[in-house]
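Asks: Quick one: sequence and predicted model below, then my questions.
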Amino acid sequence: MQPFKGIAFKITAIALFSVMAALIKATADDVPAGQAVFFRSFFALFVIFVWLLQRGEMPQGLRVTNAMGHVWRGVIGTTSMGMNFAALGLLPLPEVTAIGFAAPLMTVIFASMFLSEEVRAFRLTAVGIGLVGVCVVLWPRLTIFDADQASAVATIGVMLVLGSALFRALAQIHIRKLVQTDQTSAIVFYFSLTASCLSLLTLPFGWVIPTWEQAALLVTAGLIGGVAQIMLTSCYRFAPASVVAPFDYVAMLFAIVIGYVWFSEIPTPQMLVGAAIVISAGILIIWRERQLGLERGKARPGITPQG
């Protein structure tokens, strides 16, 4: 094991995913979320394909024993990604990132419901604390009956991020089943392939012809997303999940910096307090799962911050 190398890979992956989200956000006013999902997934396929060739994992790395499992993982993950991309057009980047941290909390709950994993008082308390933090972040946005149209739009954005987090947590549970029979390389590749195909179903709902600048941003987002996925997968070759998992939360720092520099977004004190509460709860859960020997490392490489 080379823990420092694993941590470096993880932080690089999170930084790239943050840049990718910013690129998607930069086009969100004009490009529908479904179309953004297509660019992000389709162009990532080329990077992943080359990576698998370079590692000598073609074609054996793409063999599967549960084809429908990959289809369902694709449906769940694509739904999460689409909702997340739609929310990026409605909310500041740091806020989307902070609320998205609800996904690991939901994963604990779903693990108990669907995997019969025993969840005791410590982790339930941590989940409760984390959900309080989520409420602190989103409370100013819960103004669905406000006459202000901007407030109503922001509330829709919050609902989209929460929906994305829910589906991402479901994807995490699904991947934990898939890794028992199939390789991570297959899970990563077929997710991008399935997402590319499923996103085409949104064509009748108003795809646009992007400008050259928008097309460049979207293609770059796809390529960066592919590289980030490879970095994320690679980090677990050098360090256990319990070591690198807490570094998921550096996404908040990247989101704050990128949001301020690129979009002139300044996070509110309330949002920062809520994010700190959620992050603290998430780290407590990771620590406790390490104590209990609950290793989720095999599943983590197969899921992105979008699903």
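Replies: Good, I have the coordinates. Residues are numbered from 1 along each chain as shown.
Asks: From now on I want contacts and neighbour counts done on CA atoms only, so please keep to that.
Replies: OK.
Asks: List the buried residues of stretch 135-142.
Replies: Of all the residues in stretch 135-142, those buried under the rule 16 or more other CA atoms under 10 Å are 135, 136, 137, 138, 141, 142.
Asks: Out of the residues you listed, which sit inside helices?
Replies: Of the buried residues of stretch 135-142, the ones assigned to helices by DSSP state H are 135, 136, 137, 138.
Asks: quick one: which of these is nearest to residue 89?
Replies: Residue 89 lies nearest to residue 138 out of those, by CA to CA, at 16.4 Å.
Asks: For that closest one, give its distance to residue 102.
Replies: The gap separating residue 138 from residue 102 is 11 Å, by CA to CA, to the nearest Å.
Asks: Same check on residue 183?
Replies: From residue 183 over to residue 102 the distance is 27 Å, taken as CA to CA.
Asks: the more surrounded of these two?
Replies: Higher neighbour count among residue 183 and residue 102: residue 102, with 27 against 18, using other CA atoms under 10 Å.
Asks: What distance do you get for the nearest residue to that one once chain neighbours are set aside to residue 81?
Replies: Beyond its immediate neighbours in the sequence, the residue positioned closest to residue 102 (CA to CA, 6 or more residues apart in numbering) is residue 165, lying 6.1 Å away. Using CA to CA, one gets 9 Å for the distance from residue 165 to residue 81.
Asks: Same question for residue 5.
Replies: With the distance defined as CA to CA, residue 5 ends up 28 Å from residue 81.
Asks: more neighbours, these two?
Replies: residue 81 (28 against 16).
Asks: Count the residues that sit near residue 210.
Replies: By the measure other CA under 10 Å, the count of residues near residue 210 is 14.
Asks: coming back round to it: is it possible to get CSV of the ones in helices among the buried residues of stretch 135-142 that adds distance to residue 119?
Replies: Supplementary listing: these in CSV, determined by distance: CA to CA, whole Å:
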residue, distance to residue 119
135, 22
136, 25
137, 26
138, 26
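Asks: putting a second one here so we can go through both:
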Amino acid sequence: MTTSVLSGVLLTIFSYFLFSLQDAAVKWLVVALPVWQILFVRSVTIFSICFMIGGKSLVGRAWRSPVLKPMFVRNILLLAAWLSYYTAARDLGLAELTTLYYASPILITILAVPILKEHVPPLRWIAVLVGFVGVMIATDPFGTGMKLSLPVWLALQAAVFWAISTVLLRKTALQEVTLVQMTISSGFFILFTGIAVAVDYVPPSLTDVALMAGTGLVAGVGQYALFEGMRRAPVSVLAPFEYSSLIWAFGLGFLIWGDIPASQVFVGAGLIFAAGMIIILGERFGRRPRAG
């Protein structure tokens, strides 16, 4: 595994830890505030940080960027994924929701072949499937007799939208610097969510404002890490590491809400870890030059 690919993997794992932390904060906030409002403050925070770092010239670069149109499409898909996911969350349990949503790494790997023209070796396919089996074991979704329904369809739809947006991110990441991409992304989200906030605004407390701003800070660092990871490694290499967020989610659930994972969670986590090791070892030894 090259230094670039390894750094891409580490950045991606770190980004999914931060996104899990963000999800925990959103779960806390969404009890009293609309999702639109949380996303709006989050996006304003990220945009402000980018502006402070890059100054006025950054906005001009973002406006003239060659990835402006693809980023617009990506953010539409990302917003659709969020809406589908949170709508499904009203009716599905965490186990069902998580497993359906984690179909996305498989879809990302599949889409990387025709869209990004990536060569996906058998070991990467094995890693994706091993990770998905780990999620299935950890969450035990079918113990409740899940049937195809609108919430199930919405969760699968969220996975599809997220997969396509991730593949698009790899394409744009190779054409533009991370700070410009973050500026464009947060700017679009401010526009999209600002309209809804104007219609459905709930006065937040100072604690809520601070938590929303903190969520934006965490999400901003997570975005930067994810974008940089996508710049440094093929998306089919990084896809299985999205499963690591399940481990972070259960860990944060224990620390914040005192949720104690069942025994199958540890078995599933072991398989998820194994999926990551398959990728790392496959990249490390699969690229060795042959003797002679």
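Replies: Received it, and whenever you're ready, just let me know what you need. Keep in mind that this is a model prediction, so the values were computed, not measured.
Asks: chain center to stretch 4-20 of structure 2: distance?
Replies: 11 Å (CA atoms, centre = their mean, to the nearest Å).
Asks: now stretch 4-20 of structure 1
Replies: Mean-position distance between stretch 4-20 of structure 1 and its chain equals 13 Å (CA atoms, centre = their mean).
Asks: The equivalent of the residue nearest to residue 102 of structure 1 over in structure 2 and residue 88 of structure 2, how far apart?
Replies: Structural alignment (TM-score structural alignment) places residue 165 of structure 1 against residue 159 in structure 2. Computed with CA to CA, the distance linking residue 159 of structure 2 and residue 88 of structure 2 is 12 Å.
Asks: Which one of the two is surrounded by more residues?
Replies: Comparing residue 159 of structure 2 with residue 88 by neighbour count (other CA under 10 Å), the higher total belongs to residue 159, at 27 against 22.
Asks: list the contacts for that one?
Replies: Counting by CA atoms under 8 Å, 6 or more residues apart in numbering, residue 159 of structure 2 touches 81, 100, 101, 102, 103, 104.
Asks: In helices, which of those residues fall?
Replies: Here DSSP H is the test, and the contacts of residue 159 of structure 2 give 81, 100, 101, 104 as lying in helices.
Asks: The strand or helix carrying residue 215 of structure 1 against structure 2, how far on average?
Replies: When elements are defined using DSSP states H and E, residue 215 of structure 1 is found to belong to helix 212-235. Mean deviation of helix 212-235 of structure 1 from its aligned counterpart in structure 2 after superposition (mean CA distance after the TM-score superposition for structure 1): 3.0 Å.
Asks: any residues touching that helix, and which ones?
Replies: For helix 212-235 of structure 1, the surrounding residues in contact (CA under 8 Å, 6+ apart) are 5-10, 12-14, 16-17, 19-21, 23-24, 27, 36, 39-48, 51, 184, 188, 244, 300-302, 304.
Asks: Now that we have these, which of them are buried?
Replies: Taking 16+ other CA under 10 Å as the criterion, what is buried in the contacts of helix 212-235 of structure 1 is 5-7, 9-10, 12-14, 16-17, 19-21, 23-24, 27, 36, 39-48, 51, 184, 188, 244, 300-302, 304.
Asks: Out of those, which sit inside helices?
Replies: Using DSSP H, the members of these that fall within helices are 5-7, 9-10, 12-14, 16-17, 19-21, 23-24, 27, 36, 39-48, 51, 184, 188, 244.
Asks: What is the helix or strand containing residue 255 of structure 2 packed up against?
Replies: Using DSSP H and E, residue 255 of structure 2 sits in helix 244-257. Here helix 244-257 of structure 2 touches helix 3-29, helix 263-286, going by 3 or more CA pairs under 8 Å, 6 or more residues apart in numbering; DSSP states H and E.
Asks: Give me the mean deviation of it from structure 1.
Replies: Using mean CA distance after the TM-score superposition for structure 1, the mean distance for helix 244-257 of structure 2 is 2.7 Å.
Asks: ok, and for that helix, which residues are buried?
Replies: Of the residues in helix 244-257 of structure 2, those with enough neighbours to count as buried (16+ other CA under 10 Å) are 244, 245, 246, 247, 248, 249, 250, 251, 252, 253.
Asks: For the fourth one, give its distance to residue 128 of structure 2.
Replies: I take that to be residue 247 of structure 2. When distances are taken as CA to CA, residue 247 of structure 2 and residue 128 of structure 2 turn out to be 16 Å apart.
Asks: same thing with residue 141 of structure 2?
Replies: Residue 141 of structure 2 sits 18 Å away from residue 128 of structure 2 when distances are taken as CA to CA.
Asks: now the contacts of residue 159 of structure 2 as CSV including distance to residue 287 of structure 2?
Replies: Rendered in CSV, the data for the contacts of residue 159 of structure 2 read as follows (distance: CA to CA, whole Å):
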residue, distance to residue 287 of structure 2
81, 36
100, 33
101, 32
102, 29
103, 28
104, 27
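Asks: Of these, which qualify as buried by neighbour count?
Replies: Neighbour-count burial within the contacts of residue 159 of structure 2 applies to 81, 100, 101, 102, 103, 104; the criterion is 16+ other CA under 10 Å.
Asks: any idea what residue 190 of structure 2 aligns with in structure 1?
Replies: Match for residue 190 of structure 2 (TM-score structural alignment): residue 196.
Asks: returning to that earlier point: can you list contacts of the helix holding residue 255 of structure 2?
Replies: 13, 16-17, 19-21, 24, 135, 259-261, 269, 272-273.
Asks: could you redo the last one with a cut-off of 10 Å?
Replies: The set of residues external to helix 244-257 of structure 2 that reach it, using CA atoms under 10 Å, 6 or more residues apart in numbering, is 12-21, 23-24, 98-99, 102, 131, 134-135, 138-139, 258-261, 265-266, 268-270, 272-273, 275-276.
Asks: Now do the contacts for residue 17 of structure 1.
Replies: Contact partners of residue 17 of structure 1, counting by CA under 10 Å, 6+ apart, are 11, 23, 221, 224-229, 232, 251, 254-255, 304-306.
Asks: ugh, typo on my part, it should be residue 192 of structure 1
Replies: 37-38, 40-46, 48, 74, 77-78, 198, 226.
Asks: run the last query once more with 7 Å
Replies: Taking CA atoms under 7 Å, 6 or more residues apart in numbering as the criterion, residue 192 of structure 1 is in contact with 41, 42, 44, 45.
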